[in-house]
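give me a model of this one.
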Amino acid sequence: MAFKLDTIAFDKTGTLTYGKPKVIETKFLYQKSKQKARKKLLMQIIGVVESSSDHPLAKAVSQYIEKTTTSSNITLESVTETPGRGLQAIVRINDSETLDLLPDEKSSSTYNVFIGNVKWLQENNCVYPSHVSEMKASSTLRGWQKSGYSIILIGLSSQSSNGYILAQMGIADTPRPDAAKTVSELTARGIEVWMITGDNPVTAKTIAKQLGIKNVLAEVTPEMKAEKIKWLQRRGITVKPPNKFLQLFKGDTDKARRAVVAMIGDGINDSPALAQSDLPISISTASDVAIESASVILTRSTLTSLITLVTLAKAIIWRIRYNFLWAYLYNSLAIPIAAGVFFPIFKVGLRPELASLSMAASSISVVLSSLWLKRFKEPKF
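The predicted structure follows:
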């Protein structure tokens, strides 16, 4: 499959990047009145909710809040995670001196919390407070997206009111240093490279541009990744005749065929896409589920190992073909001689022990040819 590979699809977080994002920008949308106290309480709420998730972005937010806020009077009553969207939780504030966290609302001890991307907050009817310019807030988000940041919004509502977006966070993940070179080498070998991510299109295209990836599928939910792999397979690839001479005899032009697609991912959510692909690939730091779903594991966690994989696969397949050709030519000549086919004509034959030796030499030559692969050296960059 690695020899036939036409297309390779990369998951972004944890594959093209290190998967250790950090909060770079934060903006709280409170008025100046009691802003510090409200911000502290909201951060405690965010920290409690995000600590319940294993998502890389949630971990980044939890670590950020742990550095700035220590005490917490928040009880997490329930939490639900929607893959590719965000978290929904119910929290209770145990402090008797609760603050008015919501605009134009009295203080409450119980809140609904929504943490996730823009679509998730919209689906849960969260809006910006009246004192916040939605145009200005959206402009801030677009600026973060153009910088390659993943966006998280925090919404809050009481049991009897609509939700309000009270905080924005920009989170950045560092691309792997060898990612751009790997993409360049794969493209040079005629392999089409795609990036599949749940990030918004602006952030996804920014990261893709940094890495030299032209094909991007953004805002893809985990359950849709397998469908995107199917689409890449059905999309196929154009096959050109080997040369103009054969084209004249066959009388045909370019043909299309199903594409052979590899998928490389590291998370639990990538396992359906890995199973759907023709060549599932994972890295050593991936989740156990992803590793179990993979046919190939990059043990060094360097993406340049993909180039080694492709180069080694080609070397093996061509060595197999060479062995078949050599064995065919050798046996087509050695078997008739050993069997005495030419004895009536030339009066020349082989003694039985030499005939047996000639047949053994065929197998020995193929084994020695195969052992030549021990001289394979991985490409250097």
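
every contact and neighbour count from this point should use C-alpha atoms.
Noted.

and the residue nearest the centre of this structure?
Using CA atoms, centre = their mean, the residue of the chain that lies closest to the mean C-alpha position is residue 11, 1.2 Å off.

tell me the contacts of that one?
Counting by CA atoms under 8 Å, 6 or more residues apart in numbering, residue 11 makes contact with 195, 196, 197, 263, 264, 265, 266, 270.

redo that, cut-off 6 Å
Neighbour list for residue 11: 196, 197, 265 [criterion: CA atoms under 6 Å, 6 or more residues apart in numbering].

relative to residue 289, how far out is the nearest residue to residue 298 once chain neighbours are set aside?
Nearest in space to residue 298, with sequence neighbours left out and distances taken as CA to CA, 6 or more residues apart in numbering, is residue 283 at 4.6 Å. Distance, residue 283 to residue 289, using CA to CA, to the nearest Å: 12 Å.

which of those two has more residues huddled nearby?
The neighbour count for residue 283 versus residue 289, taken as other CA atoms under 10 Å, is higher for residue 283 (24 against 14).

my guess is the more buried one meets residue 296, correct?
No. The pair residue 283 / residue 296 is not scored as a contact, 8.3 Å apart, by CA atoms under 6 Å.

residues making contact with stretch 357-376?
Here stretch 357-376 has contacts from residue 323, using CA under 6 Å, 6+ apart.

with stretch 19-26 instead?
With contacts defined as CA under 6 Å, 6+ apart, stretch 19-26 is touched by 13, 60, 168, 169, 170, 171, 172, 173.

before we compare anything, build this one as well:
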Amino acid sequence: MLLFTIVIVFINRIYFINGIKALLQKSPNMDTLIMIGSGASLIYGIWVVIAISHGVTNNVIGINEKYMNSIYFESAAMILTLITLGKYLEELSKGRAASAIGKLIKLKPLTANLLVDEEEESVLIVDVKINDKIVIKKGDKVPLDSVVIDGEALIDESSVTGESLLVYKSNDSKILQGTIVADGYLVARVIKLSKDSTLEKIIELVESVNMTKAPIQKLADKISSFFVPIVIFLSIATFITWIIISKDFSFALEMSISVLVISCPCALGLATPVAIMVGSGKGAEIGVLFKSATALEELGGVDVVALDKTGTLTENKPVLEFVFPLEEENEIVSIMNSLEAKANHPLAFAVGEKAYSMKLKKQEVIEFKNITGFGLSGKINGNNYLLGSRKLLLDNNVIDQGELYEKAKVAEENGYKVLYLAKDLFLIGIAFIKDKIKETSKEAIMNLKSLGLDVIMLTGDNEVVANQVKLELGIDQIFSNVLPIDKGNYITNYQSLGKKVCMVGDGVNDALALAKADVSVSLKTGTDIAIESSDVILSTSNINDLYYGILLSRKTKKNIKENLFWAFFYNVIGIPIAMGVFYSLLGLKLNPMLAALAMSFSSLFVLFNALRLKLFRKEIYEKRN
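As a prediction, the model looks like this:
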């Protein structure tokens, strides 16, 4: 038995090495408790063997009967064996908890189809360079972040961005490493190497969260630093008490060792980090990337959600919705597009997209002029055209033939931008253009409000446009004509009222507000400065993912509290039993082996409880809503 125990002690010597180091550094930890508990059992067992040998040699009567049940080699061996088994099971559970990172890594393809002199060649992705041309076929994973230069396809981005619907890609579209071509054929130009890809950044973010500590974890660490010395004191006190009461050295030693072993603060140490690990991994799966453990913990505690308008609630892509022509509509749109094609501003894109959908060709424009701030002019087929603002037409005394000015006024009051087209100083058509609200924005606002949050909008747009968005989406309060510096001031004002504020934005003008908010959120489609200023990144442009992120944050924090409760409850119950508080009354006590088993069980309970976060699904809440 002694030889067997020495072998086990040698295999598990790391506990003794770390325990002694921690003791010498005056910061005893879990390994210190294991070292003292198993070490005391081993040393006392050796002493008993020597005592028995001495007694037998010297014919001491009753020596065997006295010590036959006091050889604690099996206790030392079983303490180390059970704790090591518990550690092994912990590592298996941690592996399951960290599986999100593994899944992301597996998304990375190993090879790419390189296009060289119109011939395809399969190469390792590490051999692909920026600007190389690659071919991606149906069923293939996109090997590297690229821009499409030929072909069209439907892409499954769910594994990387969380977008559940297939996304159409054609010329100039960006495609991301790890996404899958569900249908179609693409030739693309590589724009990022694997180490700089969007997928790699997501992996780095998830890993970095696991390296940071949540505020609640710092409290647990502080408690642990006091807990271990207190346990050592209680163990000594238990030994002294039972020596006095029972006059039995081996019984007192057994009780004190049980106190040391059952009190190992494994569960307390695991309570927060394992929940953070699972929560951040689940966030990556659903398209919500937390940059730190603090962000994951605090997002669920915000009171106010402040939203930027352009690009956050809207598509940031003007759409031509209505045309009121006094001549044939196709001709009106064709002329508008022919003029706008020579300009470079967002409204030109809206007109161009409308003309493309109507399959209209551009017409030749001569004597083109860009009248800065007002509009355009040019001659088409011998006719002089003006295209632009109401002021441009009024300044040129354009005649309204069909009360189009009145229609335009109503449209402007409803948040539309209006393009006026005049032919030879007669108004012949108007077009209503709007930055289209995202399809998911209304649902997102409704969901956020259902969580009891105040939802506000901060926008640089005029009051008419802002009010229109407010009415359409049901936002609680809006602030219009807001300058970038004022956005930060509004955040500060709410904070001065004791509110925790979450700011959501995607532009350079949101950077200050994002920096001042308690929790800042940006969209992956946003500018670099917005992403750098934020604590949380939404992988898609779907603002509704913020709702799921807040739910996940709340569930993670609840899970941490459950784990901490169990860790404390376990010790509150276990330590008194191990000390023998109930022994005299109920005969209830723990031997060191059962204490080691109970300690391992408490750690596994915490791990399995944290793994319940993996059951979080968007679909569950979509059905409820």
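
TM-score of the superposed pair?
Comparison of the two superposed chains (TM-score structural alignment, normalised by the length of the first structure) gives a TM-score of 0.63, and 310 aligned residues with a CA RMSD of 4.6 Å.

just to revisit the earlier point, and the contacts of residue 11 of the first structure, which of them are in strands?
Taking DSSP state E as the definition of strands, the contacts of residue 11 of the first structure contribute residue 196.

how close does residue 551 of the second structure get to residue 97 of the second structure?
In terms of CA to CA, residue 551 of the second structure sits 19 Å off from residue 97 of the second structure.

so for these two, which sits in the more crowded spot?
residue 97 (26 against 18).

which residue, other than its chain neighbours, is closest to the more buried one?
In space, and not counting its chain neighbours, residue 97 of the second structure is closest to residue 278: 5.0 Å by CA to CA, 6+ apart.

what number of residues lie near that neighbour?
The burial count for residue 278 of the second structure: 25, using other CA under 10 Å.

could you tell me where the one helix or strand it maps to falls in the first structure?
For residue 278 of the second structure, the host element (DSSP states H and E) is helix 266-286. On the first structure, no counterpart of helix 266-286 of the second structure exists by TM-score structural alignment.

please state the offset of that helix from the chain centre?
12 Å (CA atoms, centre = their mean, to the nearest Å).

so which elements touch it?
Applying 3 or more CA pairs under 6 Å, 6 or more residues apart in numbering; DSSP states H and E, one finds that helix 266-286 of the second structure makes contact with helix 544-579, helix 592-611.

do that again at 7 Å, thanks
helix 99-106, helix 198-211, helix 544-579, helix 592-611 (3 or more CA pairs under 7 Å, 6 or more residues apart in numbering; DSSP states H and E).

which bit of the first structure covers the last one?
Aligning helix 592-611 of the second structure against the first structure (TM-score structural alignment) gives residues 352-371.

superposed on the second structure, where does the matching stretch end up, distance-wise?
Relative to the matching residues in the second structure, stretch 352-371 of the first structure has an average distance of 2.1 Å after the fit, by mean CA distance after the TM-score superposition for the first structure.

picking up where we left off before, return the most buried member of the helices and strands packed on helix 266-286 of the second structure.
Of those, the one with the most neighbours on average (mean count of other CA atoms under 10 Å) is helix 592-611, at a mean of 23.

compute the inter-axis angle for that one and helix 266-286.
Relative orientation of helix 592-611 of the second structure versus helix 266-286 (axes from the mean of the first three to the mean of the last three CA atoms, to 10 degrees): 20 degrees.

dump the residue contacts of the residue in the second structure that residue 303 of the first structure lines up against.
In the second structure, the residue paired with residue 303 of the first structure is residue 543, using TM-score structural alignment. Each residue near residue 543 of the second structure by CA atoms under 7 Å, 6 or more residues apart in numbering is listed here: 312, 440, 441, 444.

lining up those residues with the first structure, which overlap?
Comparing the contacts of residue 543 of the second structure with the first structure on both residues aligned by TM-score structural alignment, their matches' CA atoms under 7 Å, the contacts found in both are 440, 441, 444.

report how many residues lie close to the closest residue to residue 141 of the first structure other than its chain neighbours.
Nearest-residue entry for residue 141 of the first structure: residue 151, 7.2 Å, with adjacent residues in sequence omitted and distances by CA to CA, 6+ apart. Counted by other CA under 10 Å, the residues lying close to residue 151 of the first structure total 23.

can you pull out the helices in the stretch 101-250 of the second structure?
158-161, 198-211, 215-246, 249-262 (DSSP state H, counting those that start in this stretch).

so which of these is the most packed in?
Mean neighbour count (mean count of other CA under 10 Å) peaks for helix 249-262 among the helices of the stretch 101-250 of the second structure, with a mean of 27.

any idea of the angle that helix forms with helix 592-611?
Orientation check (the same axes, to 10 degrees): helix 249-262 of the second structure against helix 592-611 gives 10 degrees.
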